[in-house]
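**Q** Could you work out the structure for the sequence below:
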Amino acid sequence: MNRNWVFVLLAGLVEIIWVMGLKHSSNVWEWIGTVAAIAVSFYLIIEAAKRLPVGTVYAVFTGIGTAGTVASEMLFFGEPFKLVKVLLICVLLAGVIGLKLVTGDQVKTEVSK
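**A** Predicted coordinates:
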């Protein structure tokens, strides 16, 4: 796995944190943490998208965020477990993994001006 895909993975994991922060933040420090997580997540995804196909990067990023947020809400915040929801998240993840597998690791080279 190259560094850019690591950035996508990390950005997706940080996305889970900030999405939960949007719902559960209740004081100024939690909101500051949420905003910081948004900034880190977007920085990582922007850096990865400079060198990888943007459509695939965005699909993987949002897939990780969606699956992780749903799982976190069920595990930590009492969201009811629904088998259909879990199965649909698995279908989403299968699509994301498929996109990653069919997208080569060809890294775009930056053009100097």
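**Q** all contacts plus neighbour counts: C-alpha atoms, from now on.
**A** Will do.
**Q** Grab the most central residue of this protein for me.
**A** G12 (2.0 Å; C-alpha atoms, centre = their mean).
**Q** Outside of the helix or strand containing that residue itself, list whatever touches it.
**A** Under the criterion of DSSP states H and E, G12 resides in helix 3-24. The contact list for helix 3-24, computed with C-alpha atoms under 8 Å, 6 or more residues apart in numbering, reads 30-31, 33-35, 37-38, 40-42, 44-45, 47-48, 51-52, 57, 60-66, 68-69, 73.
**Q** Now the second one, please; I'll put the structures next to each other:
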Amino acid sequence: MAWLYVLLAAIVEIFWVIGLRYSDSALEWAGTVVAIIISFYAIIKACETLPSGTVYAVFTGSGAAAIVLIDFLFFHAEFSIAKVIFIAIIIIGVIGIKMTTVESETLEGGD
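**A** Down below sits the predicted model:
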């Protein structure tokens, strides 16, 4: 379940980063703030079970890779083979971190 929170946080991160760049109205800014809150809530929930360093690395790496790809595909950002190679390295790193992380047992009774 913790990995689903990380995935949710990374997906929502895409929306709030785009919102930070393109929001013009109060409603769009409100949506961006709500997306930030949801994203960080999901990170906090994931950190209850997974190491925070792992959560942060996977969250930022996967979110950054997705945002760069969306910039290429939808916002016509400058495309280069070097950027694609570095995105692939990020994705490989995120997969490696996930494969080598062991989920811990959550403590019962508030200990």
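**Q** T34 of the first structure: how many residues sit nearby?
**A** Neighbour count of T34 of the first structure, defined by other C-alpha atoms under 10 Å: 23.
**Q** To which residue of the second structure is it aligned?
**A** By TM-score structural alignment, T34 of the first structure lines up with T32 in the second structure.
**Q** Provide a list of residues in contact with its match.
**A** Taking C-alpha under 8 Å, 6+ apart as the test, what T32 of the second structure contacts is F15, W16, V17, G19, L20, S23.
**Q** just the helices in the second structure please.
**A** Per DSSP state H, the second structure carries helices over the ranges 2-22, 26-47, 52-74, 81-99.
**Q** between those, which gets nearest to G110 of the second structure?
**A** helix 26-47 (14.9 Å; C-alpha to C-alpha).
**Q** Let's have the contacts of T32 of the second structure in JSON lines, adding neighbour count and distance to I92 of the second structure.
**A** Shown next, in JSON lines, are those (neighbours: other C-alpha atoms under 10 Å; distance: C-alpha to C-alpha, whole Å):
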{"residue": "F15", "neighbour count": "18", "distance to I92 of the second structure": "23"}
{"residue": "W16", "neighbour count": "23", "distance to I92 of the second structure": "24"}
{"residue": "V17", "neighbour count": "17", "distance to I92 of the second structure": "22"}
{"residue": "G19", "neighbour count": "19", "distance to I92 of the second structure": "27"}
{"residue": "L20", "neighbour count": "14", "distance to I92 of the second structure": "27"}
{"residue": "S23", "neighbour count": "16", "distance to I92 of the second structure": "32"}
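**Q** Thanks a lot, see you next time.
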